[in-house]
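**Q** Build me a structure from this.
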Amino acid sequence: MITIAKNEQYSLKVDITKNRAFLKINGFWRNKEDIPGYLQDWNEAINKLSKGFTLLTDATDMTIHPGDVRDVHSKAQEKIVKAGVKKVAELHGENVASMQLDGVSNESGMPKKNFNDRTKAESWLDS
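**A** Sure thing, here's the model as predicted:
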């Protein structure tokens, strides 16, 4: 497992053997200045993965984000889709945050499914 980024807002790791990225979103991001390296971190992660990679996003601790942060999520998802992601499993906690993430994913065409159980999410990604 290679750690691309780990800070108060998120962690992003890749497992080259599984061809999978792991994103953990932490709490509330006030504005895009809270996450200045987020898109660059995604570029680095994508460069280490092959087309057809999968992504496990853990949003269980995420709270709803403001509009400018939503735009950053959207840009990241566009990069991920363009790079050839096969499947995305999202772990959710708070319903409002999951509704926001679902909206962004619908706009970007992200091939994702929501889960409440990490084992089931990883099993789905492995299938």
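
**Q** Going by C-alpha atoms from here, please, whenever you check contacts or count neighbours.
**A** Noted.

**Q** So which other helices or strands are in contact with the host helix or strand of residue 91?
**A** According to DSSP states H and E, residue 91 maps onto strand 87-92. Helices and strands touching strand 87-92, as assessed by 3 or more Cα pairs under 8 Å, 6 or more residues apart in numbering; DSSP states H and E, comprise strand 54-62, strand 112-115, helix 118-126.

**Q** How many neighbouring residues does the nearest residue to residue 34 once chain neighbours are set aside have?
**A** Spatial nearest neighbour of residue 34, excluding adjacent residues (Cα to Cα, 6 or more residues apart in numbering): residue 9 at 7.5 Å. Neighbour count of residue 9, defined by other Cα atoms under 10 Å: 17.

**Q** Wait, residue 9 touches residue 31, no?
**A** No - assessed by Cα atoms under 8 Å, residue 9 is found out of contact with residue 31, at 11.0 Å.

**Q** Helix, strand, or coil at residue 23?
**A** Under DSSP: H, G, I helix; E, B strand; the rest coil, residue 23 falls in the strand class.

**Q** Using CSV, lay out the helices and strands packed on strand 87-92 together with distance to residue 27.
**A** Below are these laid out as CSV (distance: least, Cα to Cα, whole Å):
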stretch, distance to residue 27
strand 54-62, 4
strand 112-115, 18
helix 118-126, 19
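
**Q** Also this sequence, please, to line up against the first:
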Amino acid sequence: MQEIAKTEFYTIAVDLPKNRLYQTIKGSWVRPVKGDPYLQDFEKAAKLLKKGFTGLSDATQISVMSQEWTEAAQKTRQILIEAGISKAAEVLSESVILKMQVQRIFRQAGFTMKFFSNLQEAEAWLDGKE
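**A** Okay, the predicted model is just below:
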């Protein structure tokens, strides 16, 4: 696993042999996106992978997502599509509001997307072991 970026709000890494992008987001995402390196870090990671890659996002540690971060999530969706993602798993907390926000963003993702409540199930699905 190769770590691309690690901040107090996110970690982005890639597993080149698995051809997978990993993201963990945490805390309260309420600050503005302008000037934040998140999108650049995300794009850098996606460019390291081959077309047909998979993605696993762990959002179990996020408490609040502002409108600015919702817009950033929509931009990450576009980065994933342009980089050639085949499918993605999103692990969410039990927060109903957060689930609704994330599901709305990825409703028309343009790739296969599935939501999970634990990382092991998400990883197994991406590995085709479900």
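
**Q** What would you report as the TM-score here?
**A** Here the superposed chains carry a TM-score of 0.92, computed using TM-score structural alignment, normalised by the length of the first structure; 127 aligned residues with a Cα RMSD of 1.5 Å.

**Q** Can you name the residues that contact the most centrally placed residue in the second structure?
**A** Nearest residue to the geometric centre of the second structure (Cα atoms, centre = their mean): residue 57, 3.8 Å. Listed by Cα atoms under 8 Å, 6 or more residues apart in numbering, the contact partners of residue 57 of the second structure are 22, 23, 24, 25, 88, 89, 90, 91.

**Q** show me the contacts for the fourth one.
**A** With contact taken as Cα under 8 Å, 6+ apart, residue 25 of the second structure is in contact with 9, 10, 11, 57, 58, 59, 60, 61, 62.

**Q** out of those, which is most surrounded?
**A** residue 58 (23 neighbours).

**Q** how close does it get to residue 109 of the second structure?
**A** 17 Å (Cα to Cα, to the nearest Å).

**Q** cool, residue 119 of the second structure as well?
**A** 20 Å.

**Q** what does residue 116 of the second structure give?
**A** In terms of Cα to Cα, residue 116 of the second structure sits 16 Å off from residue 109 of the second structure.

**Q** same check, this time on residue 1 of the second structure
**A** 26 Å.

**Q** How about residue 81 of the second structure?
**A** Distance from residue 81 of the second structure to residue 109 of the second structure, by Cα to Cα: 8 Å.

**Q** what does residue 52 of the second structure give?
**A** Taking Cα to Cα, one finds residue 52 of the second structure at 15 Å from residue 109 of the second structure.

**Q** Those two: who's more crowded?
**A** residue 109 (17 against 13).

**Q** Let me know the helix or strand that the nearest residue to that one once chain neighbours are set aside is in.
**A** Nearest residue to residue 109 of the second structure, sequence neighbours excluded (Cα to Cα, 6+ apart): residue 77, at 6.7 Å. In the assignment (DSSP H and E), residue 77 of the second structure maps to helix 67-83.

**Q** Okay, angle between that helix and strand 87-92 too, please.
**A** For helix 67-83 of the second structure against strand 87-92, the angle by axes from the mean of the first three to the mean of the last three Cα atoms, to 10 degrees is 160 degrees.

**Q** Give me the helices and strands touching helix 67-83 of the second structure, please.
**A** helix 38-47, helix 96-105.

**Q** Try it again at 7 Å.
**A** Counting contacts by 3 or more Cα pairs under 7 Å, 6 or more residues apart in numbering; DSSP states H and E, helix 67-83 of the second structure packs against helix 38-47.

**Q** other SSEs contacting the helix it packs on?
**A** strand 2-6, strand 10-15, helix 67-83.

**Q** Buried deepest among these, which one?
**A** strand 10-15 (a mean of 20; mean count of other Cα atoms under 10 Å).

**Q** Superpose on the first structure and give me the mean offset of that strand.
**A** Comparison of strand 10-15 of the second structure with the first structure after fitting gives an average deviation of 0.3 Å (mean Cα distance after the TM-score superposition for the first structure).
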